[in-house]
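K.L.:
Sharing a sequence plus its predicted fold:
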Amino acid sequence: MPHWLDRLFGREEKSALSSRLIALTAGTRSAWSPRALPAMMQAGYARNAIVHRCVRLTAEAAASVPLAASDGAITRLLDMPNPDQSGPELWESLYGYLQLAGNAYLELASLADEPRALHLLRPDRMRVLAGPTGWPDGWEYAAAGRKRRFQRDRVSGRSPVFHIRLFHPGDDHYGLSPLEAVGRALDLHTAGSDWARALLDNAARPSGALVFKGENGQLSPDQFERLKAELEASHTGAANAGRPLLLEGGLDWTPMALSPAEMDFTTARREAAREIALGLGVPPLLLGLPGDNTHANYAEANAAFLRQTVRPLVMKMARALSVWLRPWSVPDLEIRPDFAALEEAGEARHA
């Protein structure tokens, strides 16, 4: 079974190279990020502001583009896909999953061979079933301990599942998640937040050293434990920042300043944020990251985002939907996006 499927269902990989982890500091315990798909989406979208904003910005912009089909019934299906979701809600989720997982899926519900509803399927629950020739012949969806199988009709060419994926140079059936490409930058940016929080928890300032200047230079075990307990109880945490430290005889406090490498950590985190934005196709200027923040540059960045990221993504979706729905509709079915609304939104944002 391909290694991607092992990551998809959370199976442990034996290869040391497959984890693709990065150690952030030397001489300390390494901080790793899991690369299983559900954990990767959780660490990226739910716990990182840069990834969250990039995905939402792209998904909302792409979902705001109406899709019109040459068949009126298909146009109504795209606009009102199911009783629980409107068109923009469904497409926003679909674009979001495509950016997070590199794959997105829809299920088509039909009655009397006529399309009636579209439902979203989570990519971390899907598995491609390859046929004798190696091409996808079906799909398996696992949820709540149960599995459903969808088969492609080879005679009519109809498929109950729509699968769109991003380009992956090393996999025949699944797309490459952009979070894989920005994984190292994501680790670095998240670790920067953890480091800043740890610095705040530890008296909100760089730590220091308590030096015992007694005869043998060592505290007894009871003295050591008592001193440690007092420091943790009364001199750590943001609420205790700046509280004076009362030392007994023989003890001296030696503060430790930040090294140049530690002082540069903020810059490294900022560059990691820019790399994440680059990998997800969003100009850093639109995220409020420091840089050339002028009015002209912002307008150009917004135009580039719509032209280079949103438009190609929507065009790809429209063409893929056309190919998928043709066996269910007229042979020359064509779905076209209406970019007028997107251009008006871009002009309003520029103004």
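P.N.:
Noted; the coordinates are in hand. Note that this is a predicted model, so its numbers are computed, not measured. Numbering: from 1, shown residues only.

K.L.:
CA only for contacts and neighbour counts going forward, please
P.N.:
Noted.

K.L.:
Which residues are in contact with residue 137?
P.N.:
Residue 137 is in contact with 128-131, 151-152, counting by CA atoms under 8 Å, 6 or more residues apart in numbering.

K.L.:
Nearest to residue 70 among the residues you listed?
P.N.:
Nearest to residue 70 among these, counting by CA to CA, is residue 152 at 24.3 Å.

K.L.:
Quick one: residues contacting that closest one.
P.N.:
Counting by CA under 8 Å, 6+ apart, residue 152 has contacts 137-138, 158-160.

K.L.:
repeat that with 6 Å
P.N.:
By CA atoms under 6 Å, 6 or more residues apart in numbering, residue 152 lies in contact with 137-138, 159.

K.L.:
before we move on, the earlier item: residue 306: which of the contacts of residue 137 is nearest?
P.N.:
residue 128 (32.2 Å).

K.L.:
can you give me the helices for this structure?
P.N.:
3-8, 37-41, 49-63, 72-79, 87-101, 178-181, 183-201, 221-234, 260-263, 265-279, 295-305, 311-325, 340-350 (DSSP state H).

K.L.:
most packed of the ones you listed?
P.N.:
helix 87-101 (a mean of 23; mean count of other CA atoms under 10 Å).

K.L.:
Give me the residues contacting it.
P.N.:
59-60, 63, 79-80, 104, 177.

K.L.:
what does stretch 184-201 give?
P.N.:
Applying CA under 6 Å, 6+ apart, the set of residues contacting stretch 184-201 is 237-238, 269, 272.

K.L.:
Take this one as well and set it beside the first:
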Amino acid sequence: MSLKTALESLWARPEAVTADRSQEAPAEVKASRTGPLLAIQGQAQPVWSPRDYAALAREGYAKNPIVYRAVRMVAEAASSVPLTLFEGEHELDTHPLLALLSRPNRLEAGGDFLESLYGYLLVAGNAYLEQVAVDGEPRELHALRPDRVKVVPGPGGWPEAFDYTVAGRTVRLAAEAAPGDEGVAPVRHLKLFHPLNDHYGFAPVEAAQMSLDIHNAAASWNKALLDNAARPSGALVYGAGDAVNLSADQFERLKTELESGYQGARNAGRPLLLEGGLDWKPMGLTPKDMDFIEAKNQAAREIALAFGVPPMLLGIPGDNTYANYQEASRAFWRSAVLPLVARTASALSAWLGPAYGADLLLKPDADAVEALSSEREALWRRVGAAGFLDDDEKRLAVGYGRKVQEPPAGAEA
């Protein structure tokens, strides 16, 4: 029965509603006491994001090389980390959930799908995943563009739906599975912590927005400087006789000749021919004027800091925090990549696990990360030398389960 039909039948027979209410006790409903306050923002109306995702993506990822490289480094590294699936304490080698993540849809492989997911999180602070189910089991996963999705809060203040809008057309997607449906919610919203917003996450590029503007402005200044022969060349001083200024025609003629014959990289170093009365006064930039270069590098370091990428890995000069490249690489994986993968794996487990009717948990396999191999070898040496531990305790200490005992030969299964 559709929702419209059900409402019409209740409207036609109000006594049935009264009788049912008198015979049945109200069911207990668990809910937050503070949640309804969020509904003040407007029930069943989209809560618009307080920032312009398109501008952040354009000025940051599409225009700034530091943001672009930082996002690509984190997203590519995170998508390369294998995910292991556990049911309780037992690791599963094969499972429909693992197959789904390795091939989420017919257009993307698992790595491409996860790279899009991590990229959206880093640029927008939000990522939205849609699952397509068949007979209650997820068969496809799709990453939705964050700027096309708006959160729709329910009467309790928490999200009850998501509006996906493209070219003026909007589709509403439920935030929870339908009552009585054993499947999972059609959409999962992943977001980074935002202290001032109840519904949207906070993007790292937003925290670095001032540094981003400084870096972009410095690049534009450099480009304009190169277009003007790479430096403020000098000044032409007119001192012919008692004349104070050039006439308007003389000024325009001189300006046109300089622009056409002596400006630009193609004409750099070309000798300047002057007529009588014109004197050339060379000019240059003082060391104080050159501080903008250090300001640009400082802005680049702050952008890298917002994304958790060591500046050394981005080729930014003036940073000697780490002793060598390998140490910086390990810090990058430990502080920026693995925490992001772990929280995403946990969210995917909580979202998709119930569809398979088992206690499933996805975890990142840090042992497969080549950059952390030296740490892994050091751990194995320490645990292997611990004579007070038995084999099972050593396996547990390095992240493996207890060894499965093989039945003796000839024993019944």
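P.N.:
Thanks, I have the structure now. These numbers were taken from a predicted model, which means no experiment stands behind them.

K.L.:
ok, back up a step: from the contacts of residue 137 of the first structure, which would you call buried?
P.N.:
128-129 (16 or more other CA atoms under 10 Å).

K.L.:
Can you add distance to residue 4 of the first structure and give the contacts of residue 137 of the first structure back as JSON lines?
P.N.:
Below are the contacts of residue 137 of the first structure laid out as JSON lines (distance: CA to CA, whole Å):
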{"residue": "128", "distance to residue 4 of the first structure": "11"}
{"residue": "129", "distance to residue 4 of the first structure": "13"}
{"residue": "130", "distance to residue 4 of the first structure": "14"}
{"residue": "131", "distance to residue 4 of the first structure": "18"}
{"residue": "151", "distance to residue 4 of the first structure": "21"}
{"residue": "152", "distance to residue 4 of the first structure": "22"}
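
K.L.:
quick one: which of the contacts of residue 137 of the first structure is nearest to residue 296 of the first structure?
P.N.:
Scanning the contacts of residue 137 of the first structure for proximity to residue 296 of the first structure, where the rule is CA to CA, the winner is residue 128, at 46.5 Å.

K.L.:
Against residue 340 of the first structure, how distant is that closest one?
P.N.:
37 Å (CA to CA, to the nearest Å).

K.L.:
List the contacts of residue 158 of the first structure.
P.N.:
Neighbouring residues of residue 158 of the first structure by CA under 6 Å, 6+ apart: residue 327.

K.L.:
how about 10 Å then?
P.N.:
113, 151-152, 324-328 (CA atoms under 10 Å, 6 or more residues apart in numbering).

K.L.:
Same list (those) but as JSON lines, adding distance to residue 307 of the first structure.
P.N.:
Shown next, in JSON lines, are the contacts of residue 158 of the first structure (distance: CA to CA, whole Å):
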{"residue": "113", "distance to residue 307 of the first structure": "38"}
{"residue": "151", "distance to residue 307 of the first structure": "37"}
{"residue": "152", "distance to residue 307 of the first structure": "35"}
{"residue": "324", "distance to residue 307 of the first structure": "25"}
{"residue": "325", "distance to residue 307 of the first structure": "27"}
{"residue": "326", "distance to residue 307 of the first structure": "28"}
{"residue": "327", "distance to residue 307 of the first structure": "31"}
{"residue": "328", "distance to residue 307 of the first structure": "32"}
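
K.L.:
Can you lay out the contacts of helix 87-101 of the first structure as JSON lines showing distance to residue 142 of the first structure?
P.N.:
Formatted as JSON lines, the contacts of helix 87-101 of the first structure follow (distance: CA to CA, whole Å):
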{"residue": "59", "distance to residue 142 of the first structure": "25"}
{"residue": "60", "distance to residue 142 of the first structure": "28"}
{"residue": "63", "distance to residue 142 of the first structure": "27"}
{"residue": "79", "distance to residue 142 of the first structure": "28"}
{"residue": "80", "distance to residue 142 of the first structure": "26"}
{"residue": "104", "distance to residue 142 of the first structure": "15"}
{"residue": "177", "distance to residue 142 of the first structure": "20"}
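
K.L.:
mind checking how far residue 245 of the second structure is from residue 251 of the second structure?
P.N.:
The value you get for residue 245 of the second structure to residue 251 of the second structure, if CA to CA is used, is 9 Å.

K.L.:
cool, residue 349 of the second structure as well?
P.N.:
For residue 349 of the second structure, the distance to residue 251 of the second structure - CA to CA - is 73 Å.

K.L.:
Over to residue 11 of the second structure?
P.N.:
86 Å.

K.L.:
Show me what residue 226 of the second structure lines up with in the first structure.
P.N.:
Superposed on the first structure with TM-score structural alignment, residue 226 of the second structure falls opposite residue 200.

K.L.:
which one among the contacts of residue 137 of the first structure gets closest to residue 164 of the first structure?
P.N.:
Using CA to CA, the contacts of residue 137 of the first structure come closest to residue 164 of the first structure at residue 128, 12.1 Å.

K.L.:
Contacts only, for the aligned residue in the second structure for the closest one.
P.N.:
Counting by TM-score structural alignment, residue 128 of the first structure lines up with residue 151 in the second structure. Listed by CA under 10 Å, 6+ apart, the contact set of residue 151 of the second structure reads 44-49, 158-164, 172-173, 175, 189, 199-200.

K.L.:
Among the residues you listed, which lie within strands?
P.N.:
159-164, 172-173, 189 (DSSP state E).

K.L.:
Going by neighbour count, which of the residues you listed are buried?
P.N.:
Counted by 16+ other CA under 10 Å, these give 159-164, 173, 189 as buried.

K.L.:
just those residues now: which is nearest residue 66 of the second structure?
P.N.:
residue 189 (27.2 Å).

K.L.:
any idea what that closest one aligns with in the first structure?
P.N.:
Under TM-score structural alignment, residue 189 of the second structure pairs with residue 163 in the first structure.
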